[in-house]
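# I'd like to go over a predicted model; first the sequence, then the structure.
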Amino acid sequence: MQDRQIRVIGIGTGDPEHLTLQAVRALSDIDVVFVLDKRAETADLVAIRKRICAAHIRKAHRVVTVEDPPRERRPADYGSTVEAWHAARAERLEAAFAAELGAGQIGAILVWGDPALYDSILRILDRIAAHGRVAFARTVIPGLSSVQVLAARHGVPLNGIGGAVLITTGRRLAAGWPDGADSVVVMLDGDPSFAHLDPDLAIHWGAYLGGPDEILIAGRLGSVGDEIRRIRAEARIRHGWIMDIYLLRRDRAAADSGDAAR
């Protein structure tokens, strides 16, 4: 029996033109697209995926929505909570593969940004494969990440000359500025708090990157930090969700050149 195929395809941050030629080719012969759906909270994100599929899949296909299990956002034990959430996601996706994808068919999961960067889907597919109940071959198509789009939209390099870039989360940044770091990209920061950081850091912030509602702010952290928090809160209420990211640099020149850019 021919195995099912699952293609994990990075689709960028919202702009349909973020799809690479490889991603377009990978989409062309898909039979089933699986979408983890958070219901009304992210209905417009599901709609974007459906538009991408309609534009690039050249054969009759189905979009199967799988209800994304809820998880606690600020748990006391973060690791255990995320492990349980991944396990629940794996069970639901595995059931959907078994029910909706026939032998020899090709399924796809469309991932925002790049599948390898702060996304859980590859770990979840590892869980499903380890169960051994649904056989499938996996292919991963890289995508344009929000890290790259942020730097491009602001027109800045991510690193200083010969320097390193640290990509981390808001949860880790809350503990303080990383030792030895000059450039820090912060993702998954649900409630940004800049009060404990050096106000002379340069910040380049972006939300809804690549989409029609994109917002950009840059400048000295002490000057624009409160504005970012205010605009972010307003945008989240307006849309019901937000995806944002920011770059912090020990670089006064970068802050001066980008001050208050939107």
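The structure has been received and is ready for your questions. What you see is a predicted model; the values in this text were computed from it and never measured.

# all contacts plus neighbour counts: C-alpha atoms, from now on.
Will do.

# now the helices for this structure?
Listed in chain order, the helices of the chain (DSSP state H) span 21-27, 43-56, 78-100, 121-131, 146-154, 170-173, 221-239, 252-258.

# adding another structure so you can compare the two:
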Amino acid sequence: MRKIYVVGIGAGDPDHLTLQAAKAIGRTDVFFLLDKGEAKQSLVDLRERLIRAYSQPRRRIVEGRDPDRDRTPADYTGTIADWRHRRSLVVEELITEHLKDDEIGSILVWGDPSLYDSTIAILEEILGRGATTFEYEVIPGISSVSALAAKHRIGLNRVGQPFQVTTGRRLAEGWPDGVDDVVVMLDAQQAFTRYPEAEIYWGAYVSTEDELLGAGTVAEVGDEIVERRTAAREQHGWIMDTYLLRRGQSRLNGSE
């Protein structure tokens, strides 16, 4: 039976790689990489750096083209479902053509595979079609959320209180009920600007050489974050940022 590792490789710092992940990379025969285009070559570069550092000499690397998708769709759910389906066809073809019986393949996932990543769902879709068989194992990694909290030296939750992880699209619809602390990912709308009284702990390209950080009330630093975010996106061709929004008492105003 063929096996595939879904390996979380951390938020951008090569030192984020866990011992479990390094061992999995060392056992891997074939690495599957999806090319996201020249603008995101740095995402591929980190994966290749880790492969060179921890893999066996006989390992192989195969690449497929990641399908394009509409970033501002009218039907978000339907668009994502269609993109995942097309992506699953690319991954299935790579597995079928390049992973031999009794070999191990790996897909290296930015951050942690359980948090806003489609790889697990894509592998399940492939298995559900029944034409390609394999077993797979998920290896957790340091997420951009935990890396962000570490960089700002904060806890994500306050004593006895919950926090919620959501998307910018959902935050733009309103602050989630029942929580005062909200971690936001995938915010093309810059929805934080709707909450000027909230504290924000923001980071882009966290744990990479291009890291940007900012903190304060949205009223104080929101415009600066928007400007830095826009400039960074123009410079790199893409942006990956995360932030914590906090209502009420926080460390910034001297409270616990």
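Received, thanks. Model, not experiment: these values are computed from the prediction.

# what's the TM-score here?
Laid over one another, the chains give 0.97 as their TM-score (TM-score structural alignment, normalised by the length of the second structure), with 254 aligned residues with a C-alpha RMSD of 1.1 Å.

# circling back: comparing the helices of the first structure, which comes out most buried?
Comparing the helices of the first structure by mean neighbour count (mean count of other C-alpha atoms under 10 Å), helix 146-154 ranks first with a mean of 19.

# matching residues in the second structure for that helix?
Residues 144-152 of the second structure are where helix 146-154 of the first structure aligns, with TM-score structural alignment as the criterion.

# next one: stretch 218-236 of the first structure
Alignment note (TM-score structural alignment): stretch 218-236 of the first structure is matched to residues 215-233 of the second structure.

# re earlier: could you dump the helices of the first structure to CSV with distance to D37 of the first structure?
Shown next, in CSV, are these (distance: least, C-alpha to C-alpha, whole Å):
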stretch, distance to D37 of the first structure
helix 21-27, 20
helix 43-56, 7
helix 78-100, 11
helix 121-131, 14
helix 146-154, 21
helix 170-173, 24
helix 221-239, 16
helix 252-258, 37
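
# for A108 of the first structure, find the nearest of these.
The closest of the helices of the first structure to A108 of the first structure is helix 21-27. By C-alpha to C-alpha, the value is 7.7 Å.

# show me what the closest one is packed against.
In this structure, helix 21-27 of the first structure packs against strand 4-10, helix 43-56, strand 136-141, with contacts taken as 3 or more C-alpha pairs under 8 Å, 6 or more residues apart in numbering; DSSP states H and E.

# rerun that using 7 Å as the cut-off
Using 3 or more C-alpha pairs under 7 Å, 6 or more residues apart in numbering; DSSP states H and E as the contact test, no helix or strand touches helix 21-27 of the first structure.

# that one corresponds to what range in the second structure?
Across the second structure, the stretch matching helix 21-27 of the first structure (TM-score structural alignment) is residues 19-25.

# name the surrounding residues that touch the matching stretch.
By C-alpha atoms under 7 Å, 6 or more residues apart in numbering, the surrounding residues in contact with stretch 19-25 of the second structure are V7, I51, Y54, S55, I139.

# related to what we said a few turns ago, now the match of helix 146-154 of the first structure on the first structure. Mean distance?
Average distance, stretch 144-152 of the second structure versus aligned residues of the first structure after superposition (mean C-alpha distance after the TM-score superposition for the first structure): 0.4 Å.

# how far out from the middle of the chain is that stretch?
Offset of stretch 144-152 of the second structure from its chain centre (C-alpha atoms, centre = their mean, to the nearest Å): 13 Å.

# follow-up on the earlier one: with distance to M1 of the second structure added, can I get the contacts of stretch 19-25 of the second structure in CSV?
What follows is those, written out as CSV (distance: C-alpha to C-alpha, whole Å):
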residue, distance to M1 of the second structure
V7, 19
I51, 23
Y54, 24
S55, 21
I139, 19
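
# and of those residues, the nearest to G78 of the second structure?
Among the contacts of stretch 19-25 of the second structure, and counting by C-alpha to C-alpha, the member closest to G78 of the second structure is V7, at 27.2 Å.

# residue in the first structure matching the closest one?
Under the alignment (TM-score structural alignment), V7 of the second structure maps onto I9 of the first structure.

# ok, its match - contacts?
Contact partners of I9 of the first structure, counting by C-alpha under 7 Å, 6+ apart, are A23, I109, L110, V111, V140, I141, P142.

# please apply the same query to D29 of the second structure.
D29 of the second structure is in contact with R59, R60, E103, I104, G105, counting by C-alpha under 7 Å, 6+ apart.

# apply 6 Å and report the result again.
R59, I104, G105 (C-alpha atoms under 6 Å, 6 or more residues apart in numbering).

# quick one: what's aligned to the first one in the first structure?
Residue pairing (TM-score structural alignment): R59 of the second structure is matched to H61 of the first structure.
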